[in-house]
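Participant: Whatever this is, show me its structure:
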Amino acid sequence: MPLSPLRFRFLVISLLTVSFLGALDNTVVSTALATVAGDLGALEDMSWIIVGYTLASTVLLPVLGKLGDMIGPRAVFLGSLIVFIVSSVACGFAPSMGWLIAARVVQGMSSAGLQLMSQTIIAETTTPRQRPKYMAIIGAAFPIAILIGPVIGGLITDYWTWPWVFWVNAPVGIVAFILAVIAVPHLDGGGRSRFDLAGAATLTSGLVSLVLAVTWVVDRQQTVAATAAFAAAGVGLAAFVVIELRSASPIVPLRHLANRTIATGIVISAIIGIGLFSITAYLPTYFQMAYRTSATVSGLVPIATVFGMLVSNLVTGWLASRSGHYRVFPLAGTILGAAGLAVMAILPVGLPLWVPMVVMALVGLGTGAFMSLIVAVVQSAAPRSEIGAVTATVNLVRQVGATVATALIGGVIGFAVAAALPGGLDAATLTPAEVHGASEAIQAQVAELYRDVFAPIFFALAGTYLVGVVASLLLPPGRLSDDPDDIPSAAPPRHPARSMP
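Facilitator: The predicted model follows:
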């Protein structure tokens, strides 16, 4: 039975609020990291506040996706929201770093459920043609969180105390929970079939080992541990593939890779993590060193990138829903992203900052053109009983791609800079302030060094977007259906004169 207009609006507001909470959590916390670590007296473990959260949210995606298909996305969504609120409160009361990291792991696990079930519920309550518009609205939570999260985190840390970075999730989460109880319809699962425990265990162990390996590989003191982790990841993931191919109810339905829409969509989704998310963390350092800007000014480039992504995400979602056509957007977006990153590779240092800002904004525009849309397209090709698992796979390859590429890029930058620094500068203690205080000749040398180090990285990332161009060309053409028979479950009301709400 169709949802009433009011109930569907409540549903979208609830899902957007919850998605925003999950996306905002990491960006807000990052600003308060140093304060939190100092108060708890464990500066050496500071990175695990982020790593634990990210690791848990990544490895739980396929498990929660399959669980949503079995028992229904509403139950997983509401359960994840309750756990997210409780773990947020626990984070704020943490008396030690161990407590905080453990609570962050639980928080990350629940965040995976919020992110994934929001997309699955949209898929279950809209037609394929309506889906891009609403998927874009939900997907807007991520770029908005990147834009305002650090500011909010800084204000909370400066004017309240760091526990409120976590506690602020509770009142907002409770409001979102009340809205969700009212608005999210009861969506039937596929039945309580046998859960793929072996697949879940091998995939989790393989992914945990892989993420730890790429995290440790940049640290020369962790070479042995990284090698062992890579070996464990290889064994775990190989065992997972064998198990999934034999399982009657696999946690990741590998057989769907034979579907060209799903296979190419997964490749296109991975481009976002590998090609853009991986480099944004290093852009401020690049501009502080190569363009000799302050830390504040260097942040304008990633802001321009994310803003372009936000605008394009919303516009293309609306256009795809209006026309039903979708193939042109990932094709144009990957071409624009490849061209922008190639231009970044050849830009000389010393140009006005607005030049790379415009170029990276174009990369963001290109990426936003398919960021949420490709999820909706893949969902449209998936069986109703496995929408959660397929949606989880799309998100999983994006996050794993971003994690692996980020670690590799960090290792390349660290090694290349250390090998070519001018005499008198130590890579282990090098800061932008130290470079800015050096002689003009040293500043020019460091600027050229960073340009030479980053140029091949930009070219390599442009190459990943070219892979996306090929995948977009292979994406089967067509139009998203607006047939009510293609609605997996309940759907928003259809206006008589239009095919979309």
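
Participant: When you work out contacts or count neighbours from here on, use the C-alpha atoms and nothing else.
Facilitator: Noted.

Participant: Okay, strands next: where are they in the stretch 301-450 of the chain?
Facilitator: Here the stretch 301-450 of the chain has no strands by DSSP state E, counting those that start in this stretch.

Participant: Report the central residue of this protein.
Facilitator: In the chain, the C-alpha nearest the mean C-alpha coordinate belongs to residue 399, at 5.4 Å (Cα atoms, centre = their mean).

Participant: where's the closest residue to that residue other than its chain neighbours relative to residue 300, distance?
Facilitator: Among residues not flanking residue 399 along the chain, residue 273 sits closest, at 6.0 Å (Cα to Cα, 6 or more residues apart in numbering). According to Cα to Cα, to the nearest Å, residue 273 and residue 300 sit 21 Å apart.

Participant: Between these two, which has more neighbouring residues?
Facilitator: Using other Cα atoms under 10 Å, the more surrounded residue of residue 273 and residue 300 is residue 273, with 24 against 17.

Participant: wait, doesn't residue 345 sit right on residue 454?
Facilitator: Yes - using Cα atoms under 8 Å, residue 345 is in contact with residue 454, at 7.1 Å.

Participant: When the two are compared, which one has more neighbours?
Facilitator: residue 454 (25 against 20).

Participant: Show the end-to-end separation of stretch 53-73, please.
Facilitator: 22 Å.

Participant: Now do that stretch: distance to the chain's middle.
Facilitator: Here stretch 53-73 is found 15 Å from its chain centre; the criterion is Cα atoms, centre = their mean, to the nearest Å.

Participant: And stretch 130-148, by the same measure?
Facilitator: Distance, centroid of stretch 130-148 to centroid of chain: 12 Å (Cα atoms, centre = their mean).

Participant: Residues contacting it, please?
Facilitator: Here stretch 130-148 makes contact (Cα atoms under 8 Å, 6 or more residues apart in numbering) with 12, 15-16, 19-20, 23-24, 27, 118-119, 122-123, 303, 306-307, 309-310, 313-314, 317-321, 371-373, 375-377, 482, 499-501.

Participant: Please identify the buried residues of it?
Facilitator: 130-147 (16 or more other Cα atoms under 10 Å).

Participant: what's the span of it, first residue to last?
Facilitator: One end of stretch 130-148 sits 29 Å from the other (Cα to Cα).

Participant: Here is the second sequence; please produce its structure so I can put it next to the first one:
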Amino acid sequence: MEKQKPVVATDVEAAETERQVDASSSRDQEDATRSEKKPLSFHLSFLAINIMVFMISIDATALAVAIPVITQDLKGTTLEAFWASLSFLLAVAVFQPIYTSLSETFGRMGPLYSTFVWFVLGSIVFAVARSMPVLIVGRIFQGIGAGGLDVLSEVILVDMTTLKERPMYLGLFAIPMAAGTIVGPIIGALFTEYATWRWLGWINLPISAVNFGLIVVFLRLKPIEQTLKEKLRRLDWIGMLLFGVGCVAFASPMSWAGAMFPWGAWQTILPLVIGFAILIIFGLYERGFIGKEPTEPIFPTRIFDQNTALFTLFSSFLHGAVIYSGIFYLPVFFQSVYLETALKSAVHILPLCCTSVSMSVISGVAVEFVRKYRWGIILSWAITSISCGLMALWERESSLALTSGVQVMIGFGLGPFFTLLPLPIQATVTRVDDSGIAVGVLVSFRLFGGLISLAMCSTIFSNVFSQQIHTLGELPEPIAVLKEVNAAIEFVPMLRDLDLPVAQMSGVIDAYRKGLIAIFLLLSGFSALGFLSSFFIREKSIESVELGRQQMVEEKKDS
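Facilitator: The predicted structure follows:
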């Protein structure tokens, strides 16, 4: 009898295994059928969120080539030029997690509609600005709207698709993101040279109108069935306040340290320490160590419970640090060192942008086939670290083959992250309902990385440029303004028209080159850190066939 028990148990286990396989096969068949029969509303909704990403990508990158001309036109300073981009990213970084939290409580649609209002309002203020402070206010409004559009587009993609089919859609989703990065600098250059930079604001209005129309007509998501009072009670009001104040206080002094105030000045140290302390308090509050843990925290602690999730978020932070600073400073490099026009500098960075697009799509297709992502992340960081370091070899006499070849390598490294990094963070969530907010947190970390990096780069450039300029001794009248580092970016468009002795001209250009090379070396260091940390990301199954929490509502006529 005792010998037969294992046989019976084995038979039962075999039967149970067979039933599980049959159930899994049945789910796979249902999922395949569901994927094949996506309704028209799904495809048009997917088109709408792609347009959202395309529009934001253009807006975020077009300013990079236009900012020297804008700063000159509005008689701004280098610090104001940095803040034109930094304020946008700061608003995006602060409001992305807030929009994610709002969408978890109120549903996606209401917050999504409000983002269009902020983005259009900011575009109008930007377009009519007559001074740099007003332009910066416009960029802040745009950032509030763009932060919501960016994060909600990825969250809604999670709602609409299953994790199993998501690699393919993430690959497609990366096309408008990278395409906007390609055409943004070109559009910025064309408007700057042949029309006016103000069209960088006006162009957002018709695109927003078309996009908003598609969303209103075709995007239907499951509502949150709660009263307004219940929803308001669940919001993390204190967390939102702490996070916003902490981010602003921490990032702001990093942008002016060494330029407007010394690093050791109280104007730098005090807000930096206060901001850091507030962010620490925010983290403790979210964990429930200070007061009662919020019902719907901005950053739910359960998302951070696994090491894979933590290191994926760290990789996203570093990805943002490298890509946003790279896109901003590469055109400045070609304009100040190669003395290129805004348009030509935009064309010069096409190898990076085009390769990023291609690799974003290719990596999504590759994961669709191999069902693995870990080694793709590790390899991408290795390539990025090496290629960013190679930019230190760039000189005025460097060939097109060298500058383009290095950019192609960077694109090979940075492109796949848009597709690969969302996968491990979603694969680690313990509740399917958390997939959307997990992606929202991931996107927030990417933008926060860009924010911190731009602030650090501003300081590094200012310090190195100032040191190099002072080694030139007494400057002649045409370039005397460069003694004040705040005028460096504003002066870039005038470099092409200078009539100086060869030695002095070479000294000025070399000051720009060394300041920018210092930035590229910093980005290489960020990438090396990403490479080391990526080994702690573990391979998780991506075979889930569950849709997100606020999945699309089926059309009644189809039922």
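
Participant: quick revisit: list the residues that contact the aligned residue in structure 2 for the residue nearest to the centre of structure 1.
Facilitator: In structure 2, the residue paired with residue 399 of structure 1 is residue 447, using TM-score structural alignment. Applying Cα under 8 Å, 6+ apart, we find residue 447 of structure 2 in contact with 89, 92-93, 317, 320-321.

Participant: could you redo the last one with a cut-off of 10 Å?
Facilitator: Residues near residue 447 of structure 2 by Cα atoms under 10 Å, 6 or more residues apart in numbering: 89-94, 96, 147, 150-151, 316-321, 323-324, 453.

Participant: how close does it sit to residue 502 of structure 2?
Facilitator: On the measure of Cα to Cα, residue 447 of structure 2 and residue 502 of structure 2 end up 42 Å apart.

Participant: For the stretch 351-500 of structure 1, which segments are assigned as helices?
Facilitator: Assigned helices in the stretch 351-500 of structure 1, in chain order: 354-371, 373-381, 387-420, 432-436, 440-474 (criterion: DSSP state H, counting those that start in this stretch).

Participant: do the stretch 151-300 of structure 1 as well
Facilitator: 163-167, 169-183, 197-216, 223-246, 260-272, 278-280, 283-290, 295-298, 300-323.

Participant: distance from the second one to structure 2 after superposition?
Facilitator: Looking back up the chat, that one is helix 169-183 of structure 1. For helix 169-183 of structure 1, the mean deviation from structure 2 after alignment is 2.0 Å (mean Cα distance after the TM-score superposition for structure 1).

Participant: what do you get for the last one?
Facilitator: Following the fit onto structure 2, the mean deviation recorded for helix 300-323 of structure 1 is 2.1 Å by mean Cα distance after the TM-score superposition for structure 1.

Participant: which residues does the nearest residue to residue 71 of structure 2 once chain neighbours are set aside contact?
Facilitator: Once flanking residues are discounted, residue 71 of structure 2 sits nearest to residue 490: 5.3 Å by Cα to Cα, 6+ apart. Counting by Cα under 10 Å, 6+ apart, residue 490 of structure 2 touches 67-81, 482.

Participant: Restricted to helices, list those.
Facilitator: Among those, the ones falling in helices (DSSP state H) are 67-73, 78-81.

Participant: Drop anything exposed from these.
Facilitator: Neighbour counting by 16+ other Cα under 10 Å classes 67-72, 78-81 among those as buried.

Participant: what touches both of residue 345 and residue 454 of structure 1?
Facilitator: Common neighbours of residue 345 of structure 1 and residue 454 (Cα under 10 Å, 6+ apart) are residue 460.

Participant: What's the match for residue 11 of structure 1 in structure 2?
Facilitator: Using TM-score structural alignment, residue 11 of structure 1 pairs with residue 45 in structure 2.

Participant: which SS class is its match?
Facilitator: When classified by DSSP: H, G, I helix; E, B strand; the rest coil, residue 45 of structure 2 comes out as helix.

Participant: how much space between it and residue 37 of structure 2?
Facilitator: Relative to residue 37 of structure 2, and taking Cα to Cα, residue 45 of structure 2 is found at 15 Å.

Participant: So which of those two has more stuff around it?
Facilitator: Just comparing residue 45 of structure 2 and residue 37: by other Cα under 10 Å the higher neighbour count belongs to residue 45, 23 against 10.

Participant: Give me the nearest residue to that one, chain neighbours excluded.
Facilitator: For residue 45 of structure 2, the spatially nearest residue (Cα to Cα, 6+ apart) is residue 219, at 5.3 Å.

Participant: Residue in structure 1 paired with residue 317 of structure 2?
Facilitator: Using TM-score structural alignment, residue 317 of structure 2 lines up with residue 270 in structure 1.

Participant: and its match, how far is that from residue 277 of structure 1?
Facilitator: 10 Å.

Participant: what does residue 432 of structure 2 align to in structure 1?
Facilitator: By TM-score structural alignment, residue 432 of structure 2 lines up with residue 384.

Participant: What of residue 473 of structure 2?
Facilitator: Using TM-score structural alignment, the partner of residue 473 of structure 2 in structure 1 is residue 423.
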